[in-house]
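Engineer: Need a 3D model of the following:
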Amino acid sequence: MNDNPIQLWIVEDDADWLRGLSRYLSGYDDMKLVFTASSPQLVREALRKGEHPADVVLMDIMLDGEAAGIALAEEAAMMTGARVIMLTSMEEKNLIFRSFQAGAIDYQIKSEFESIPAAIRAAYQRQSPISPMAAERMREEFQRLKLMEQEFERKKLKDLITPSELQLLELIDQGYSQSQMADKLVVSIRTIKNHVNHILRKLGHKGSREAAQHAKDMGLFRKEE
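Structural biologist: Predicted coordinates for the structure are as follows:
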């Protein structure tokens, strides 16, 4: 065995898989399995006692039917300084993303256990690149969150302005002057000016074209047939 083997934890609630993975990783002389646990309670007790220093923690995302491994990953990383690799039997995008938010630095699919030793070494050497799969899942999740944020902002803007104000912004975007808008809507220029100023105050823009572009960018204008 090497003089300074990687101190390894495995947290896994499937007894058969825990035994198999423990046996598999014990065959590598640069790793030393110092602690295993099958429940969050055992992990938290070990963290509290501080009896088993860890370099790398393999953490199952799902424990006792819940995604308890995510919170444990954050606790283990903070209390031991270990690098946490999440183990999962399914590519659940939301859970993987939350694991990275909690401080995990990689994740491994259980069925691809042959890649786990290399992931452990990379984590130990603090050279863990985000795997292509993990990077793709994170990009997808960031995109989902971005779309949710855009939809929230679009709804907030839509609720803020009236249909008639939106019509004015649409006409401004189409290049109408205030006098042309007054003629088209059969109102006075003064009325148009008052409406435009009111819109600018509500939206916080300095110019009408800027406000119109904002509404357009948010997808509030009617789509052309």
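Engineer: drop to CA atoms for contacts and neighbour counts, all remaining ones
Structural biologist: OK.
Engineer: and the gap between residue 84 and residue 150?
Structural biologist: Using CA to CA, to the nearest Å, residue 84 is found at 33 Å from residue 150.
Engineer: Between these two, which is the more surrounded one?
Structural biologist: Higher neighbour count among residue 84 and residue 150: residue 84, with 29 against 14, using other CA atoms under 10 Å.
Engineer: Please point out which parts of the strand or helix carrying residue 33 sit buried.
Structural biologist: Counting by DSSP states H and E, the element that carries residue 33 is strand 31-37. Across strand 31-37, burial judged by 16 or more other CA atoms under 10 Å covers 31, 32, 33, 35, 36, 37.
Engineer: Please name every helix or strand in contact with the helix or strand just after it.
Structural biologist: Remark: after strand 31-37, the chain's next helix or strand is helix 40-49, criterion DSSP H and E. If you count contacts as 3 or more CA pairs under 8 Å, 6 or more residues apart in numbering; DSSP states H and E, helix 40-49 packs onto helix 69-80.
Engineer: and the helix it packs on, which residues are buried?
Structural biologist: Per 16+ other CA under 10 Å, helix 69-80 contains these buried residues: 69, 70, 72, 73, 74, 75, 76, 77, 80.
Engineer: any idea which of those is closest to residue 180?
Structural biologist: Each of the buried residues of helix 69-80 was scored against residue 180 by CA to CA, and residue 70 proved nearest at 59.8 Å.
Engineer: show me what contacts that closest one?
Structural biologist: 61, 95, 98, 99, 102 (CA atoms under 8 Å, 6 or more residues apart in numbering).
Engineer: Now with 10 Å, please.
Structural biologist: Contacts for residue 70 were tallied using CA atoms under 10 Å, 6 or more residues apart in numbering; they are 59-63, 86, 95-104.
Engineer: Next, the second sequence, to be compared with the first:
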Amino acid sequence: MEPDGGQRSGAVRVVIVDDHPLFREGLRAALGSAADIEVVAEAETVAAALAVVAEHRPDVVIMDLSLPDGSGIEATRRIAADRPELPVLILTMSDDDASLLGALQEGARGYLVKGASRDEVLHAVRTVAYGGAVFGRDIAARISGLVAGGRRLDAERLFPALTAREVEVLELVARGLDNRRISRELYLAEKTVRNHISHIFDKLHVATRAEAVARARDVGLGDRDEQP
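Structural biologist: Next up, the predicted model:
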């Protein structure tokens, strides 16, 4: 997406990453109404987000979590690896513990749920731009409990729909093990493993093994250096 035409001297330069054009349009208008904030570019995929961040060197990235080619959490991780000083503000429909934890672990400086008011969003952009962190009122109340256990928290609490056995299977899937190796690790029949994986897909609302791995690794399961 093209940036706005004239740049405002001293304004906080923002990139919006969201795959819904109408939402981007509304957010751009809300941000543009503030004299000290300027939207310099938009993107609707992880790949495009990385490209526009590299091109426009913004002061803040506003990131959705659900993108067509991957997770906003992965995009946040990659942005943080390249520019650790660049604050990412999550603005998403997802308010579950797994998404919140994953975003925090990858360096997000703020987390708001869509539906936040214009003033809340403007305040959040200004706060993270100048080195602070900001979270929605109900989000903040959950953070201390989430981070207390370190990177690998209780996955059964983060994925409450999964049984303890399904969490074990998901952990091994995230480590890159195929069904045969999982069956040996857990002393289960391969058919039973396949059934568990099918149930995991249904409960996590994912369609592929790669999506399940991404969800698992977002909350610290598995080893990020292993390939599925």
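Engineer: And the TM-score between these chains?
Structural biologist: The TM-score (TM-score structural alignment, normalised by the length of the first structure) is 0.58; 147 aligned residues with a CA RMSD of 2.7 Å.
Engineer: if we can go back for a sec, could you tell me which of the contacts of residue 70 of the first structure belong to helices?
Structural biologist: The helices, defined by DSSP state H, take in 95, 96, 97, 98, 99, 100, 101 from the contacts of residue 70 of the first structure.
Engineer: Weed out the non-buried ones from these.
Structural biologist: Buried members of those, counted by 16+ other CA under 10 Å: 95, 96, 97, 98, 99, 100.
Engineer: Any chance of the residues you listed in a markdown table with distance to residue 52 of the first structure as columns?
Structural biologist: Shown next, in a markdown table, are those (distance: CA to CA, whole Å):
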| residue | distance to residue 52 of the first structure |
| --- | --- |
| 95 | 27 |
| 96 | 26 |
| 97 | 28 |
| 98 | 26 |
| 99 | 23 |
| 100 | 24 |
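Engineer: For residue 210 of the first structure, state which of those residues is nearest.
Structural biologist: The closest of those, once distances to residue 210 of the first structure are taken by CA to CA, is residue 97, at 35.9 Å.
Engineer: how near is the corresponding residue of the second structure for the closest one to residue 8 of the second structure?
Structural biologist: Mapped onto the second structure by TM-score structural alignment, residue 97 of the first structure lines up with residue 101. Residue 101 of the second structure sits 35 Å away from residue 8 of the second structure when distances are taken as CA to CA.
Engineer: ok, now residue 48 of the second structure?
Structural biologist: 24 Å.
Engineer: Next, the buried residues of the helix ranked longest in the second structure.
Structural biologist: Counting by DSSP H, the longest helix found in the second structure is helix 190-204. Neighbour counts using 16+ other CA under 10 Å place 190, 193, 194, 196, 197, 198, 199, 200, 201 of helix 190-204 of the second structure among the buried residues.
Engineer: Closest to residue 152 of the second structure out of the residues you listed?
Structural biologist: Closest to residue 152 of the second structure, out of all of the buried residues of helix 190-204 of the second structure and judged by CA to CA, is residue 200, at 18.9 Å.
Engineer: Kindly check the end-to-end length of stretch 101-119 of the first structure for me.
Structural biologist: 19 Å.
Engineer: For it, buried residues please.
Structural biologist: For stretch 101-119 of the first structure, by 16+ other CA under 10 Å, it's 102, 103, 104, 105, 106, 107, 108, 110, 116, 119.
Engineer: which residues does the residue nearest in space to the middle of the first structure contact?
Structural biologist: Computing the C-alpha centroid of the first structure and ranking residues by CA atoms, centre = their mean puts residue 97 first, at 4.6 Å. If you count contacts by CA under 10 Å, 6+ apart, residue 97 of the first structure has them with 70, 104, 134, 135, 137, 138, 139, 140, 141, 142.
Engineer: quick one: it and residue 127 of the first structure, what's the gap?
Structural biologist: For residue 97 of the first structure relative to residue 127 of the first structure (CA to CA), the value is 20 Å.
Engineer: again, but for residue 156 of the first structure
Structural biologist: According to CA to CA, residue 156 of the first structure and residue 127 of the first structure sit 43 Å apart.
Engineer: repeat for residue 148 of the first structure
Structural biologist: Counting by CA to CA, the gap from residue 148 of the first structure to residue 127 of the first structure is 33 Å.
Engineer: go on, residue 109 of the first structure?
Structural biologist: Applying CA to CA to residue 109 of the first structure and residue 127 of the first structure gives a distance of 19 Å.
Engineer: and if you look at residue 184 of the first structure?
Structural biologist: In this view, residue 184 of the first structure and residue 127 of the first structure are 65 Å apart by CA to CA.
Engineer: so where in the second structure does the strand holding residue 33 of the first structure end up aligned?
Structural biologist: Using TM-score structural alignment, strand 31-37 of the first structure lines up with residues 37-43 of the second structure.
Engineer: Superposed on the first structure, what's the mean shift for the matching stretch?
Structural biologist: Once fitted to the first structure, stretch 37-43 of the second structure is off its aligned match by 0.7 Å on average (mean CA distance after the TM-score superposition for the first structure).
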